[in-house]
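Peer 1: below: sequence and its predicted model.
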Amino acid sequence: MEYVLTGIKVFIFLSIINVWFFRFNKATTWRGGSAKSMKEEFEVYGLSETLMYLVGALKVISAILILASIWFPSLTIPAAGTMAVLMAGAISMHVKVQDPIKRSFPAFSFLVLSVVLIFAG
């Protein structure tokens, strides 16, 4: 089970880093509305650029702490809890703008993986 949990932690870390650093200004299947970048996506949700950077910072910090929890297990619950809350918020934004349910799949997946870490932690 330890290898599975470590795999989940690495997967969350790499995925969040990918989204916020490498795909930030790129269109993806998962963006809200017809957004072609992270900034446009937050505009679709009616959220400010400041909030976009705050959410991004919280997600990246949480992802780093989730990765660090491989070596420092006491970080697991607070980091995964923060990530779960952020992912629940992402799902609610997709619902708010009436996106097709499939656009919420990544956020829902990370929410589930974060909850797994919380209960295993």
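Peer 2: That came through fine.

Peer 1: hey, let's count contacts and neighbours off CA atoms from now on
Peer 2: OK.

Peer 1: what is the burial count for I61?
Peer 2: Residues near I61, counting by other Cα atoms under 10 Å, number 18.

Peer 1: so how far is L117 from it?
Peer 2: Per Cα to Cα, to the nearest Å, I61 is found 16 Å from L117.

Peer 1: and here is the other one:
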Amino acid sequence: MLKVLYICVSLFVSILVTNVWLFRFDKETPYRGGNATNMIEEFAVYGLDTNMLYLIGTLKIIASVGLIIGLFKTKISVYSSLLMAILMTGAIYFHFKISDPAIKYFPSVLMLFCSVLIYLSSKRILKTN
């Protein structure tokens, strides 16, 4: 049961994060910080430049790919989920910094929760193998 949950949650996080950063990058969503209508505007609202935008985006895609690889090499999931959790903590911080309503940071909280779940599950799976 743990392995099935681990697989499902890993796929969920990886697909959602990849979707946001590769396919919805320039699209308006109800979850963008402030009044931003795309990712570049959102980072500007947070006071971050485009270099930081592309660094964070690259790290999130690396973590997402790592979660998929982690389905076959569990140890990779430990590091990928930890990286994703750190990045989501940062996202939540910036939503709070600009006083966004809860609906705007809900996806980041959900991804943080899922990343922690993946981290704990992967550690447990490694112990039992």
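Peer 2: The structure has been received and is ready for your questions. Note that the structure is a prediction, hence the values are computed from the model and not measured.

Peer 1: TM-score for these two?
Peer 2: Superposed pair, TM-score by TM-score structural alignment, normalised by the length of the first structure: 0.98. Supporting alignment: 121 aligned residues with a Cα RMSD of 0.6 Å.

Peer 1: contact partners of the stretch of helix or strand G89 of the first structure belongs to?
Peer 2: If you go by DSSP states H and E, G89 of the first structure is part of helix 76-96. Residues from elsewhere that reach helix 76-96 of the first structure (Cα atoms under 8 Å, 6 or more residues apart in numbering): 32, 45, 55, 58-59, 62-63, 65-66, 69, 100-101, 103-104, 107-108, 110-112, 114-115, 117-118, 121.

Peer 1: now swap in stretch 46-56 of the second structure and tell me
Peer 2: By Cα under 8 Å, 6+ apart, stretch 46-56 of the second structure touches 33, 40, 43, 87, 94-95, 97-98.

Peer 1: highest neighbour count among these?
Peer 2: Neighbour counts for these, by other Cα under 10 Å, peak at G33, which reaches 26 neighbours.

Peer 1: that one and A102 touch, don't they?
Peer 2: No. The pair G33 of the second structure / A102 is not scored as a contact, 10.8 Å apart, by Cα atoms under 8 Å.
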